[in-house]
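S.K.: just a sequence and a predicted model for now, questions to come.
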Amino acid sequence: MALLVLAPWAAEASWGGFPVTWYPLLVLFLGPLYGGAAVLIREAARRSGGGWPVIVLLAAAFGVVQAGLVDQSLFNPGFLDDTEFAGAAPGFAERALDYVGNHVLLSICAPIMLVEAFFRDRRPWLGNRGLAGVGVLYLLGSLLIFADDEGGRKGFLLSPAQSGLAVTVIVVLVGSALLPRWRRAPRPGAGWVPHPLLFGTLVLAVHLGLWLATGWTGVVVRVAVIVSAVVLVSVWSRRAAWAPRHVVAGWSAGLVAAAVGAAFAPAYVPTSTVLAVVSDVAVVVLAVALAAGAYRASVGEVEARGAEFR
């Protein structure tokens, strides 16, 4: 239940998309979509023993499914025309990084990290029936968005070429997540690893700094940052000093950065100044409280050695 609540909040409210008065509706209507996807992805990763590499790859696949096939915002240049973001729609490359990247961070990975940190449980949660039930919920949630021609796809429909591109990327990502290498337990090695708080601070600084990079310069910088982050975390996570606190600090930094950005992001819906300020403050307080609580809960936790990133 915690993941079914956290995922829609993180996906649509943590960055200021909706005021606090909308939170119950977000959980009610988007819980099956975002929460269902997060539960399914976590179950797939924990059942396979693949750990965080599998979660990240499947989260990226979900991002393409959601933005490419369900609401189709990835290919629709006019997707934001009926929102407060009208006139500020980025190009395709920026949309791909923004939309899919935010789904990876906010819709899937940050909520999974928070729930696992508080409950300290890396085992699968559901049996086959429970898994099937969540799968049905997710499909119904996706169908609800796809069928909503006004608030979902907003009158847009993919071309065959666009559909083919999206499906190809999804297949590649899911296929990569299924590779046996993620299930091999690496032998912890020696070497320096930044303190979790230093690691989190660096990640937060990078997230905030990326706000300044726009256009094609921003695309190049973001791709370079993503590649560098994957390489560094792959190296550090194979070392004995890497701990669950690093995972918590890294994903928490992204969540807090999104919450800080709420002050500069107009809401999807018209909102009074007072409610907007209250919502911006509330989202920062909630994000920081969740991050701090998760970090404290993970202190001293010794996780069984598994795949990289653990």
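M.R.: Great, that's in hand.

S.K.: drop to CA atoms for contacts and neighbour counts, all remaining ones
M.R.: Noted.

S.K.: residues contacting Ala88?
M.R.: Contact criterion C-alpha atoms under 8 Å, 6 or more residues apart in numbering gives Leu80 as the residues in contact with Ala88.

S.K.: same thing but at 6 Å, please
M.R.: Residues in contact with Ala88 (C-alpha atoms under 6 Å, 6 or more residues apart in numbering): none are found.

S.K.: and it, which of the three is it?
M.R.: Recorded secondary structure, Ala88: coil (DSSP: H, G, I helix; E, B strand; the rest coil).

S.K.: and what of Thr21?
M.R.: Look at Thr21: counting by three-state DSSP, its state is helix.

S.K.: neighbours of it, how many?
M.R.: In terms of burial, Thr21 registers 10 neighbours under the definition other C-alpha atoms under 10 Å.

S.K.: same question, Gln162
M.R.: Using other C-alpha under 10 Å, Gln162 has 16 neighbouring residues.

S.K.: just the element for it, please.
M.R.: Under the assignment given by DSSP states H and E, the secondary-structure element containing Gln162 is helix 160-177.

S.K.: another structure for you, compare them:
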Amino acid sequence: MRRALPAIGLFFLAPAVGELLLGATSLDAIALLPVMALLYGGGALLIRESVRRTGRGWWSILLLGAAYALVEEGLLDQMLFNTHYSDHYDMVSVTYVPFLGTGAYGLLSTLAVHAVWSITVPIALVEALVPSRAREPWLGGLGLPVVVALFLLGTVVVGWGTYEEQHFMASASRLIGTSLAIVGLIVAAFRIRRPGPGRAGRTAPRPLVAGVASLALTAAFMAVLQPNWWGVVCALSIAATAVALGVHWSRAHGWDRRHVLALAAGATLTYAGVGFTQPPDSGSSGPVNLVGHIVFAAGAVALLWVAARLSSRCYAPR
């Protein structure tokens, strides 16, 4: 059981960050967490396992997280193509792009939310909690097929359940196009260059600097991403800046897992703040929702504190 704890933690932390901390699911609907974990947690575990077993890095995790986003929101619940998916927002009509069959706003939001917060951030947080096992696989001969089965069960539950509720099915051309995009992202994730040692001529910034930059950029991204073309262009500019800065820093000498945790911490704090403004899709709003946000935000801060302590001990000079 001790060896399985990191996998179990990621299985439940992925939906906790992706749904509860964001505010998409209220406190009184927390019973849905095990169901959401089938897809969120199963996907995060399979992505992490495939990347760690092949010696790939965080950029591969981000690309596979983007592929996961298209699986969930494009093929299963089809939010990217259904204008009546939610009473709170319409991801399709605003900033509509005929070639894509969906809105640029909805697509950008979906890719960022899932690739960064649903997949990459939970993986980084759990790995920071077990630094001695951060680079090794967590699933053995029994665990891997079990997680595959749970993830497939999650796809059936979400896909069939959403269809029964919405009675919507996207056109074949949109589903085929989404499937091809998913395959392309997966291929790119495993063709990207493996991470190497940092360049001696450039020194990585302090982890605190990386964390503050992450908080500032992710908060700015969420603030400017609005359902109009101006918001999409501004958010894309911030995302491009974040990627360029991440590439520059991650190739510098001295970049280590403390910096990765700092980036994840900044993104986590942004989500904790956004959660106080997000109307829930599942559960009720009002006082119970506010209490839930306070509890989830406090839990996130506590988790970050523990992870930071463990990382500082792991990299403390001897």
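M.R.: Now that the structure is in, tell me what you want to look at. Quantities reported herein were computed from a predicted structural model and do not represent experimental measurements.

S.K.: read off where the helix holding Gln162 of structure 1 ends up in structure 2.
M.R.: When structure 2 is aligned by TM-score structural alignment, the counterpart of helix 160-177 of structure 1 is residues 172-189.

S.K.: ok, and for the matching stretch, which residues are buried?
M.R.: For stretch 172-189 of structure 2, the neighbour count (16 or more other C-alpha atoms under 10 Å) marks 174-175, 178-179, 181-182, 185-186, 189 as buried.

S.K.: next: stretch 233-247 of structure 2.
M.R.: With burial defined by 16+ other C-alpha under 10 Å, the residues of stretch 233-247 of structure 2 counted as buried are 233-236, 238-239, 242, 246.

S.K.: return the member of the residues you listed nearest to Glu49 of structure 2.
M.R.: Within the buried residues of stretch 233-247 of structure 2, proximity to Glu49 of structure 2 (C-alpha to C-alpha) peaks at Gly246, which comes in at 22.6 Å.

S.K.: need the counterpart of the closest one in structure 1.
M.R.: Checking TM-score structural alignment: Gly246 of structure 2 goes with Val233.

S.K.: please list all residues in contact with Arg135 of structure 2.
M.R.: The neighbourhood of Arg135 of structure 2, defined by C-alpha under 6 Å, 6+ apart, contains no residues.

S.K.: cool, and the one 5 residues further on?
M.R.: With contacts taken as C-alpha under 6 Å, 6+ apart, Gly140 of structure 2 has no neighbouring residues.

S.K.: so what corresponds to it in structure 1?
M.R.: Taking TM-score structural alignment, Gly140 of structure 2 has Gly127 as its aligned residue in structure 1.

S.K.: quick check: which element contains the match of Gly246 of structure 2?
M.R.: Using DSSP H and E, Val233 of structure 1 sits in helix 215-236.

S.K.: residues contacting that helix, please?
M.R.: By C-alpha under 6 Å, 6+ apart, the residues outside helix 215-236 of structure 1 that reach it are Val193.

S.K.: what's the next secondary structure element after that helix?
M.R.: With elements assigned by DSSP H and E, the helix or strand that comes after helix 215-236 of structure 1 is helix 244-261.

S.K.: and the next helix or strand along the chain from that next one against structure 2, how far off on average?
M.R.: Beyond helix 244-261 of structure 1 on the C-terminal side, the first helix or strand identified by DSSP H and E is helix 273-298. After superposition onto structure 2, the average distance of helix 273-298 of structure 1 to its aligned residues comes to 1.6 Å, using mean C-alpha distance after the TM-score superposition for structure 1.

S.K.: quick one, helix 273-298 of structure 1 and helix 244-261 angle?
M.R.: Using axes from the mean of the first three to the mean of the last three C-alpha atoms, to 10 degrees, the inter-axis angle of helix 273-298 of structure 1 relative to helix 244-261 is 170 degrees.

S.K.: for helix 273-298 of structure 1, packing partners?
M.R.: Of the remaining helices and strands, those touching helix 273-298 of structure 1 by 3 or more C-alpha pairs under 6 Å, 6 or more residues apart in numbering; DSSP states H and E are helix 110-119, helix 244-261.

S.K.: corresponding residues in structure 2 for the shortest one?
M.R.: When you say that, I think you mean helix 110-119 of structure 1. Applying TM-score structural alignment, one finds that helix 110-119 of structure 1 aligns to the residue range 121-130 of structure 2.

S.K.: check which helix or strand Val136 of structure 1 maps to.
M.R.: Counting by DSSP H and E, Val136 of structure 1 is part of helix 128-147.

S.K.: translate Leu28 of structure 1 into the numbering of structure 2.
M.R.: With TM-score structural alignment as the criterion, the equivalent of Leu28 of structure 1 in structure 2 is Pro34.

S.K.: count of residues packed around that match?
M.R.: For Pro34 of structure 2, the tally of surrounding residues (other C-alpha under 10 Å) stands at 15.

S.K.: element containing it, please.
M.R.: helix 33-53.

S.K.: list the buried residues of that helix.
M.R.: Buried residues in helix 33-53 of structure 2 (16+ other C-alpha under 10 Å): 33, 35-52.
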